[in-house]
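K.L.:
Attaching a predicted model along with its sequence, questions to come.
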Amino acid sequence: MDAMHEMEELVEQLNRYSYHYYTLDQPIVSDKEYDVLYDRLVKLEQESGFVLPDSPTLRVGGELLKGFLPHRHLAPLWSLDKAQNEEELNTWSARALKLWTDYNTKNPEDPLPELQYALELKFDGLTLNLTYTDGKLVQAATRGNGTVGEGILEQIKTIRSVPLSIPYKDGTIEVQGEGIMNLSALESYNKTALEPLKNARNGAAGALRNLNPKVTASRKLNAFFYNIGYSDAKTFSSHMEMMDFLRENQFKVNPYVSYFDKFEDVMEQLHDIEKRRGELDYLIDGAVVKIVDMRTRSALGYTGKFPRWAVAYKFEAEETTTVLESVSWEVGRTGKITPIARLEAVELAGVTVKNCTLNNVGDIERKNLKFALGSRVFIRRSNDVIPEILGKVTEENDGEEIIYPEKCPACDFPLVQRGAHLFCDNRLSCKPQAIGRITHFASRDAMDIETFSIKTATQLYDELNLREPAELYELEQESLVKLERFGERKASNLLEALEQSKTRDLASFLFALGIPNTGKSTTKMLAEHYRDLDKVMNATAEELVELPDVGGIVAESIVNFFNDPFMRAGVEKMRQLGVQPTVPAEPVAVKQDSYFSGKTVVLTGTLHQLTRDEAAERLEALGAKVTGSVSKKTDIVIAGEKAGSKLTKARELGIEVIEDEDELIRLLNS
């Protein structure tokens, strides 16, 4: 009995911790503390041979199932009528208003309240219907035909945001929601999967209808809930009241739920959601408009298929299919060979798509695209991101083979494979590499050589045999003025810009070198830490991994870069030609009493009164630590215009967000 009592306490404690972690995104204990309690529960279960029905150990996935059994829902799961455009949405609104008016005309003694509207996201996953009796999860099913679905209780138990027990214990309820796979979970899964998933929707649906619950658990699914379809005791007067009930009973409710008194405001919010959909960490294919009042819902009733009190507004597709016609191979400044898919033109998310990235040969293999030429493939485009191929529509090798190049498409040099990528190591004589390195070196965030462009780099390569950035500092007026479209003035301006660049700061110089796997924040950190070019060049991997935001891969990239005789010779040549990067000024004492003192801050989006770099400098001067990624350790996210997924993640984690730039300036100045 003592063991059973301890197990009950552990289950209650662990489920409370899981609720805060997976549902609220507000962990209250460390992973280590959780693991100690979890391991103790596992030991007690093994010793007693008994597992409580809401034990978190059930979430790892049990034995292979023989098949899915049909489950008859206690109340029907209705489909939603669809509006494909604003005109159809306004037609639905007018019809609902007419029905409301007709009812109130016939029932003046007990009229319905003024119409209010709820607006929710329409998830692109798999509909779930969960049955709870006396507070325990006793069944879970797919939608099926709306009347009968398939029982998937063991699969649902693996979703950590689904409560196995709830505080409400007064009878039976059916709770409806959507099972999804977060896009970040999909990306993480595909990095190691032998058979990568084509998209998040298929990943969730396939996991929930897999007879092996361990497979379901491996995909780390999530779920959001939005409706009580049946209750034998509980009633609700409004949609808001129902949503509060779901939250109180530890169900994960999406934060993007809005309420409106005017239908015109619904339309405005719809447009905003459509613009921001690419920032979300999950797929949506539209939004759902519902009338808030439950008595009004009952009065409006149902057609043969749909409720009259709700409608789904469909967005333009972000995924579609088209034919993969050919693959070309492009050479980057590091020698990496990137395959580019040429597609049969297709409209997607408001643009015509003809090309897609394929990343590398490893990506082609993992997505089963090796024999896909001439075949139909899934493609996805989100916001302004370059479209990508997700996989083949069919599993068969029914297309022509994609032939991997053995020689560089630009210089005919033999290619080598390192990891998943092909590389051309002909750095001096491979034109795209040389032009890419020179252009990057001269770019604004690097050496900031005014008037320089990729056209200039190409002309210097072709006509003056320029092959590496160091040779820029050997250019002479006499040679430049002989070039086409180069007069005395243009030549003088370029040479003056080159001379001014010789004393750029060390961080800009390191960034200009194009060290693989390093960006501006890393090179800035290196410059501020070492404050000397030679110390950076001679740093060991063991030293580097001790620095903030430097992992093993980045450390090895830095060491390998400066150990490369070609790269080291280029740096030494620049120094001989007068390039002397300036070291950062000595760190100044930071204010300890500012609003940002001691806080970890992330900048995202476009600022208008300051550049991102200026904002970062001012924040650091006030004692803040500015980082590039949002995590539970982040204190503040400063979100400018067109802030993306970092803003979404901050909201989901409950992190303080500053979106008003005037307020940011006030805090920086105060």
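P.N.:
That came through, no problem.
K.L.:
contacts, neighbours, all on C-alpha from now
P.N.:
Noted.
K.L.:
isn't L369 right next to K392, touching?
P.N.:
Yes. Between L369 and K392 there is a contact at 6.6 Å, judged by Cα atoms under 8 Å.
K.L.:
Overlap of the contact sets of the two?
P.N.:
Common contacts of L369 and K392 (Cα atoms under 8 Å, 6 or more residues apart in numbering): none found.
K.L.:
alright, now check it against this:
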Amino acid sequence: MTQSLEQARERAEALRSELEAHNYRYYVLDEPTITDFEYDQMIRELEELEKQYPSLATPYSPTQRVGGRPKEGFSTVRHLTQMLSLANAFNGGELQDFDRRVRQTLPGETVEYVVEQKIDGLAVSLYYENGVFVRGATRGDGETGEDITENLKTIRSVPLRLRRPLPALEVRGEAYMPKEAFARLNEARDETGEPLFANPRNAAAGTLRQLDPKITASRHLALFAYEIGYNSDLDLQEHVKTLELLQELGFKVAQGYQVFSAIDEVVEYCQTWHNKRFNLTYAVDGMVLKVNSLSQRQMLGATMKSPRWAIAYKFPPEQAVSVVKNIFVRVGRTGVLTPGAELEPVKLAGTTVTRATLHNEDIIKEKDIRVGDHVLVQKAGDIIPEVLAVLTQERTGQETPWSMPAQCPSCGSQVERAQGESAVRCPNMACPAKLWEELIHFVSRNAMDIAGLGPAVTGQLLAAGLVHDPADLYALRYDDLVKIERMGSKSAQNLLEAIDASRANPLSRLIFALGIRHVGERAAKILAERYESLQALMEARQEELTEIPEIGPKIAASIVSFFESVQNRQVVDKLIQAGVNTASEKDDQAGEKPLAGKVFVITGTLEDFTRQAAGELIEKLGGKVTSSVSRSTDYVVVGEKPGSKYDKAVALGVTILSEEEFKELTAGD
């Protein structure tokens, strides 16, 4: 049944309110009341409504958390109130010195302190107008910071609309990466040979400065609110009340804060968290001590850099000495060989550590780590054990130097190391150590999209010896599948149908599914448009590939290297024999696309299109959308409140289109 615009508007607002309530229960209260599937179904319904009626999309809609296109850089914004950094204390005596200074400034007054966890993340400022999130920024120099609004929108614990509208509110918070997300991110970077983040704070900072919000969203950051910087009409007297209000408004606040009136109690409380912090799901590198009374804070004031009413108590680093019993090598999905140390068991950061990452061959050589060495071990961000240094004074002469094996320890293939890279790789696509994760990628939604072939079933197929490379999926039979645990007759038939249907997928999906290093979905589409078949791509020379727009030398070299592998060519031959489509997508639209070769920039708010929908329409008609105006720009599509891009287009003499003119230009689609 088709809904009227008014019915759709009412339903969309109802969905938004319900989704916001579920977000609050899940991310703030930790009390979810619906399943992820039910939440996803509601999001999908809202997306469909906003797609059908673009004018219904709002800045605070849950569907707007991830922006469409990467930025070229960050603009600078000024904070409404200065963001100061905290002075540090490293022991109880320094906390007592801080307390003495406070009481000297406030003689005869009763002083209370609020003690909170010091989250190991990145301080940010969030600005709301009439209850709607409009801008977010890094601390920067305290006066100005970088505008990271779109990236902050991807954080689920950042409310896009407050639970109670306020005219103007500036909130301070700490964006952080949970331990589990940090471990997954470093594991993925480890497998692809990328440098690892040293700790969750560095990971959060690097993630929030990504120019593409989709990358930020994929890393699952979170945020704790801890302060109000500016408000237009609130009458708050105590910091504790501020924390309670923040939670009422929809923010997540770190629990475990307490109020004390005696500094000895503060010191004792801080010290109890030395080991308790290891049980948290996020990294805490200290505690923060704040004067509770906001009027007393005014009297205490601040230095040029730090408030005189707050101080950070930093925990000492957790380190231990162990012995390297052996150095082993693990092969990841992309074929990267990652060395690790087997250690004598040692207690560290609340757990017993028996293994530590050694990152790559260069680091082992730089630190001169040998089997039998006594080493200093620490946990990066209290999470990942790593060897910090070798205690060379403990050497006896019996220690054994180590070098990277010349053959893959899993399949025996000759390993490779690209010039200028630290990663050593196994090039064999059918390497058993790589195969499980390669298959998961091959069948994923954005690749060959084979429903019903999840991680568990894939593992069972490998264990049964039914699959040795992705091409073997197309040789599976009904009798093979029904023998798999929990694979019934209907499930087996559905899976076979899904596998068969995937044979007809566009070439771009197959190229992406092959898992060629550096070749993502966008590059796969460009290659499928350039080459008439996979066979033609296999024969392409590196110089030829680099002539294609958006295909740089690194991607080109990776493609050539992939198809030079005899094993990879054998897998591709099997896919061809299995009837998988290897021909380029054909353009269904007769003649040349009307916007072919034209470069567009979209600025301001359009009435009948979201920016993403307008961009997709332009690309469908052959045009290209960029984020900045230059002399090569053909058209600038202008909506309400266009900003500086409009001014630059006028200055450069670029053709400006209103939304109505844009509709006329794209009419007929």
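P.N.:
That came through fine. Computed from a predicted model, the values in this text were never measured in an experiment.
K.L.:
What value does the TM-score take for this pair?
P.N.:
Overlay of the two chains. TM-score (TM-score structural alignment, normalised by the length of the second structure): 0.52; 387 aligned residues with a Cα RMSD of 4.1 Å.
K.L.:
What's the local residue count around T154 of the second structure?
P.N.:
By the criterion of other Cα atoms under 10 Å, T154 of the second structure has 27 neighbours.
K.L.:
The first structure: which residue goes with that one?
P.N.:
T154 of the second structure is assigned T158 in the first structure as its aligned equivalent, the criterion being TM-score structural alignment.
K.L.:
Counting neighbours, what do you get for the nearest residue to that match once chain neighbours are set aside?
P.N.:
Leaving aside its sequence neighbours, T158 of the first structure sits nearest to R59 (Cα to Cα, 6 or more residues apart in numbering; 3.9 Å). Around R59 of the first structure sit 21 other residues, with neighbours defined as other Cα under 10 Å.
K.L.:
Over to F509 of the first structure?
P.N.:
F509 of the first structure: 28 neighbours (other Cα under 10 Å).
K.L.:
before we move on, which element is it in?
P.N.:
Here F509 of the first structure, judged by DSSP states H and E, is contained in helix 506-512.
K.L.:
Against which helices or strands is that helix packed?
P.N.:
With contacts taken as 3 or more Cα pairs under 8 Å, 6 or more residues apart in numbering; DSSP states H and E, helix 506-512 of the first structure sits against helix 431-442, helix 520-530.
K.L.:
Would you mind giving those helices as CSV with mean neighbour count and distance to T456 of the first structure added?
P.N.:
Formatted as CSV, those follow (neighbours: other Cα atoms under 10 Å; distance: least, Cα to Cα, whole Å):
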stretch, mean neighbour count, distance to T456 of the first structure
helix 431-442, 23, 9
helix 520-530, 18, 24
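K.L.:
Show me the one of these that comes nearest L14 of the first structure.
P.N.:
helix 520-530 (38.7 Å; Cα to Cα).
K.L.:
give me the stretch of the second structure that the closest one matches.
P.N.:
The aligned range for helix 520-530 of the first structure is empty, by TM-score structural alignment.
K.L.:
List the buried residues in the helix or strand following that helix.
P.N.:
The helix or strand immediately downstream of helix 520-530 of the first structure is helix 533-537, counting by DSSP H and E. Buried residues in helix 533-537 of the first structure, counted by 16 or more other Cα atoms under 10 Å: 533, 536-537.
K.L.:
contacts for whichever strand or helix holds K290 of the first structure?
P.N.:
Element membership for K290 of the first structure (DSSP H and E) is strand 284-291. Strand 284-291 of the first structure is contacted from outside by 115-124, 239, 270, 274, 277, 297, 309-317, using Cα under 8 Å, 6+ apart.
K.L.:
Restricted to strands, list those residues.
P.N.:
117-123, 310-314 (DSSP state E).
K.L.:
Now those residues in JSON lines, please, with extra columns for distance to S48 of the first structure.
P.N.:
Compiled in JSON lines, those are given as follows (distance: Cα to Cα, whole Å):
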{"residue": "Y117", "distance to S48 of the first structure": "53"}
{"residue": "A118", "distance to S48 of the first structure": "49"}
{"residue": "L119", "distance to S48 of the first structure": "49"}
{"residue": "E120", "distance to S48 of the first structure": "46"}
{"residue": "L121", "distance to S48 of the first structure": "45"}
{"residue": "K122", "distance to S48 of the first structure": "45"}
{"residue": "F123", "distance to S48 of the first structure": "42"}
{"residue": "A310", "distance to S48 of the first structure": "50"}
{"residue": "V311", "distance to S48 of the first structure": "52"}
{"residue": "A312", "distance to S48 of the first structure": "50"}
{"residue": "Y313", "distance to S48 of the first structure": "53"}
{"residue": "K314", "distance to S48 of the first structure": "52"}
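K.L.:
State the pair within these that is farthest apart.
P.N.:
Y117 and F123 (18.6 Å).
K.L.:
which residues in the stretch 1-150 of the first structure form strands?
P.N.:
For the stretch 1-150 of the first structure, the strands defined by DSSP state E, counting those that start in this stretch occupy 70-72, 82-83, 117-123, 126-133, 136-142, 148-150.
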